[in-house]
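Participant: please find the sequence and the predicted model below.
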Amino acid sequence: MDGFGVATLRRLEAVFGSLEAAGQMPLPVLQQRGSLNKNQVQVLTAALDTPPPQPPRRWLAPSDPAFPAPLRQLDRPPLQLFWQGKGSTWAYLNRRQAVAVVGSRTASDHALAWAERLGRHLADAGWPVVSGLAAGVDAAAHRGCLAGRGRPVGVLGTHLQRAYPQDNRSLQQQVGLAGLLFSEQPPGEPVRRGHFAARNRLLVSLVQALVVVECPRRSGALIAARRAQEAGVPLWVVPADAGRS
């Protein structure tokens, strides 16, 4: 929501004990005790009066029993998670029974083939495949997972209604039906570069291992790899195509 950044949400959580409790307060109380300005009150009023989007998307708070325990242990745990898909997939993520596959958005044919093969083999072995649903390697891994009738998990850097890139809209819908999509970004939140880097902390914390398939020096995949190393998550790297200059 416009005007509701992380600092504002954390303040509401500190004052009222939780975001769920804040949402049940009368608007005058929110304005006075939550230090909300007139514009924020108007935005919140409109949001509360707006019917939920279709198909229904679900919401998890840290106090919810279904909220994944590994996310609570982060230095910066998400204040909320918006999700859609098969709720049974959360159990896999809670015990980190999943593998992440990440890599270049402009991947070579060699990398795309490897990513799709990995996604298929992991699905055959019963392991959910986690990625950021970016173009290139992420998308290829999820196509392989879907082909193997597995459980794909997309950790989005945008809100759930937004496909980024747009070319992945159909794939994102398939992932939401076969597995799970989730994001810490609320509906209507503008696309910001920092959100894509921030979601990597969520992705890494929920997996047993991270596989990097072709990784430019400046990329989200490299950020994820560094986070994996810092967290002690096993890091696997697919050999580069020796024939590519």
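Facilitator: Thanks, I have the structure now. Here the structure is a predicted model, which means the values were calculated and not measured.
Participant: could you use CA atoms for every contact and neighbour count after this?
Facilitator: Noted.
Participant: isn't residue 152 right up against residue 139?
Facilitator: No. Residue 152 is beyond contact range of residue 139, at 10.3 Å (criterion: CA atoms under 8 Å).
Participant: then this one, side by side with the first:
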Amino acid sequence: MTRAAGRVGAALAQPDELDAWLRLVHRTGVGRGTLRRLLAALGSPAAVASADDAALRVLVGERQAEALRQPPDDHAERVAATGAWLAGHPQRRVLTLADADYPPALLQTADPPLLLYLQGRSELLAAAGIAIVGSRKPTPQGLDNAHRLATELSRAGWTIVSGLATGIDGAAHLGGLQAIGSTIAVVGTGLDQVYPRAHRALAQRIAEEGLMLSEFALGMPPLQAHFPQRNRIIAGLTRGTLVVEAALRSGSLITARQAAEAGREVFAIPGSIHSAQARGCHALLREGAKLVETVDDILEELGTQPRQATLDLTIAHAAVLPSVAPTDDDEVLRALGHDPATLDALMARCGWSASALNVRLMELELDGLVARLPGGLFQRRQGA
């Protein structure tokens, strides 16, 4: 896949440039493949918009040429909303297929997005990434595996990529945020939306310490058809995809197969033969995925060391991020108090096992009530 001619500025600062890209991309009746062919042939969205009818009919046919002549629904409103969104935060960008910063790994896939909305550390797009995906209803062991492996990979400098869903995705993002690799959340909505709502605090933390990414226009709700499209980006951004837990009919298997089709590695964690959540992983293993028991199984397969990221996790982050409503009803929060504490200290106070306490602490992290700090410490967030 080659880039369209020309280079687009980092935030599409020119109103006419933004207008041209949004007019081209967010329309009905013309697919992404057709739009990429037009850009390759004509060079830019502005050139597509000014092309005469005869040229368009030769390139895409009568029906799609007519569709290209019609502006997308609510186009003026979308341009204004996108401009206001970009102006609202210095780490927001609209990245296009023509931009020199477009991620090379994604460019090499069969269906790279024409346009990406970003908020956060856009330099993570150039980092070596590993996708970690799995069930929205995982077992406690699955949650622990996802968080532990994501943390270890992030410590080794790998950026963790996932889809912000409940369950395995959330645990993977949290693990990525613990170390230098950080995390990228690829979502199936506009970046002004958060889905699921329970991950509002997590999404804000990722926007500050990692990167939020979407190809969908601002205001776009979570439609079912969007998630397979999102999955191809998760697979395409990364060197490999790890499936932690998945049923046989799972979106995670779609992501894994899209990774294989893009020539990327596929990894899977085996489970009990009696567990429905292990059957998807077992199916991938039968198809040739690499079995994973420890992080070394992944690192040995990928071989080279990634570019080192620079993420400074400090206690200050925990103090400024928003939290959900305070509560004193939770046993673990009561045991934690308001000073940082180790897992061993909490085990002594609660009388819980390490595995049960780790799962509950992860749930409290996802709710925005607890922060996991460097040095194996946990701290109750301000207001919790």
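Facilitator: Arrived safely, thanks for sending. All of these numbers come straight from a predicted model, not from anything done at the bench.
Participant: one step back: so for residue 152 and residue 139 of the first structure, which residue has more residues nearby?
Facilitator: residue 152 (32 against 26; other CA atoms under 10 Å).
Participant: list the contacts of the counterpart of the more buried one in the second structure.
Facilitator: Counting by TM-score structural alignment, residue 152 of the first structure corresponds to residue 183 in the second structure. Applying CA atoms under 8 Å, 6 or more residues apart in numbering to residue 183 of the second structure gives the contacts 159, 160, 161, 162, 173, 176, 177, 206, 210, 211.
Participant: hang on, isn't the fourth one packed against residue 175?
Facilitator: The one in question is residue 162 of the second structure. No. At 11.2 Å, residue 162 of the second structure does not count as touching residue 175 under the criterion of CA under 8 Å.
Participant: returning to what we had before: just the buried subset of the contacts of residue 183 of the second structure, please.
Facilitator: When those are checked for burial by 16 or more other CA atoms under 10 Å, the buried set is 159, 160, 161, 162, 173, 176, 177, 206, 210, 211.
Participant: those in strands, which ones?
Facilitator: Of those, the ones assigned to strands by DSSP state E are 159, 160, 161, 162, 211.
Participant: closest to residue 70 of the second structure among those residues?
Facilitator: residue 211 (33.6 Å; CA to CA).
Participant: now the longest helix anywhere in the second structure on the first structure. Mean distance?
Facilitator: Across the second structure, the longest stretch assigned as helix under DSSP state H is helix 140-155. Compared with the first structure after fitting, helix 140-155 of the second structure deviates on average by 0.6 Å (mean CA distance after the TM-score superposition for the first structure).
Participant: now do that helix: which elements does it pack against?
Facilitator: strand 159-162, helix 168-176, helix 295-302, helix 354-366 (3 or more CA pairs under 8 Å, 6 or more residues apart in numbering; DSSP states H and E).
Participant: what angle separates the second one from helix 140-155?
Facilitator: Translated: helix 168-176 of the second structure. 40 degrees (axes from the mean of the first three to the mean of the last three CA atoms, to 10 degrees).
Participant: helix 168-176 of the second structure against the first structure, how far on average?
Facilitator: Per aligned residue, helix 168-176 of the second structure averages 0.8 Å (mean CA distance after the TM-score superposition for the first structure).
Participant: pick out the residue nearest the middle of the first structure.
Facilitator: residue 155 (2.3 Å; CA atoms, centre = their mean).
Participant: if I pick that one, what's in contact with it?
Facilitator: 130, 131, 132, 133, 181, 182, 183, 199, 202, 203.
Participant: pick out whichever of the buried ones among the contacts of residue 183 of the second structure sits closest to residue 24 of the second structure.
Facilitator: residue 211 (25.2 Å).
Participant: quick revisit: mind putting the buried ones among the contacts of residue 183 of the second structure into TSV with distance to residue 354 of the second structure?
Facilitator: Shown next, in TSV, are those (distance: CA to CA, whole Å):
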residue	distance to residue 354 of the second structure
159	27
160	25
161	27
162	26
173	21
176	21
177	21
206	27
210	28
211	31
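Participant: out of the residues you listed, who's nearest residue 102 of the second structure?
Facilitator: Distance to residue 102 of the second structure across those (CA to CA) is lowest for residue 211, with 14.3 Å.
Participant: how much space between the residue mapped onto that closest one from the first structure and residue 130 of the first structure?
Facilitator: Aligned counterpart of residue 211 of the second structure in the first structure: residue 180 (TM-score structural alignment). For residue 180 of the first structure, the distance to residue 130 of the first structure equals 9 Å [CA to CA, to the nearest Å].
Participant: now do the shared contacts for those two.
Facilitator: Contacts common to residue 180 of the first structure and residue 130, judged by CA under 8 Å, 6+ apart, are 152, 153, 154.
Participant: can you tell me which of these end up in strands?
Facilitator: Those of these lying in strands (DSSP E): 152, 153, 154.
Participant: enumerate every residue touching the second one.
Facilitator: It refers to residue 153 of the first structure. With CA under 8 Å, 6+ apart, residue 153 of the first structure has these contacts: 128, 129, 130, 131, 175, 179, 180, 181.
Participant: sorry, back to before: okay, the helices and strands packed on helix 140-155 of the second structure in a markdown table with distance to residue 123 of the second structure next?
Facilitator: Shown next, in a markdown table, are these (distance: least, CA to CA, whole Å):
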| stretch | distance to residue 123 of the second structure |
| --- | --- |
| strand 159-162 | 11 |
| helix 168-176 | 15 |
| helix 295-302 | 21 |
| helix 354-366 | 25 |
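Participant: most packed of the ones you listed?
Facilitator: strand 159-162 (a mean of 32; mean count of other CA atoms under 10 Å).
Participant: what's the matching range in the first structure for that one?
Facilitator: Using TM-score structural alignment, strand 159-162 of the second structure corresponds to residues 128-131 of the first structure.
Participant: tell me which residues are up against that stretch.
Facilitator: With contacts defined as CA under 8 Å, 6+ apart, stretch 128-131 of the first structure is touched by 92, 97-102, 119, 122-123, 138, 141-142, 145, 150-155, 203, 207.
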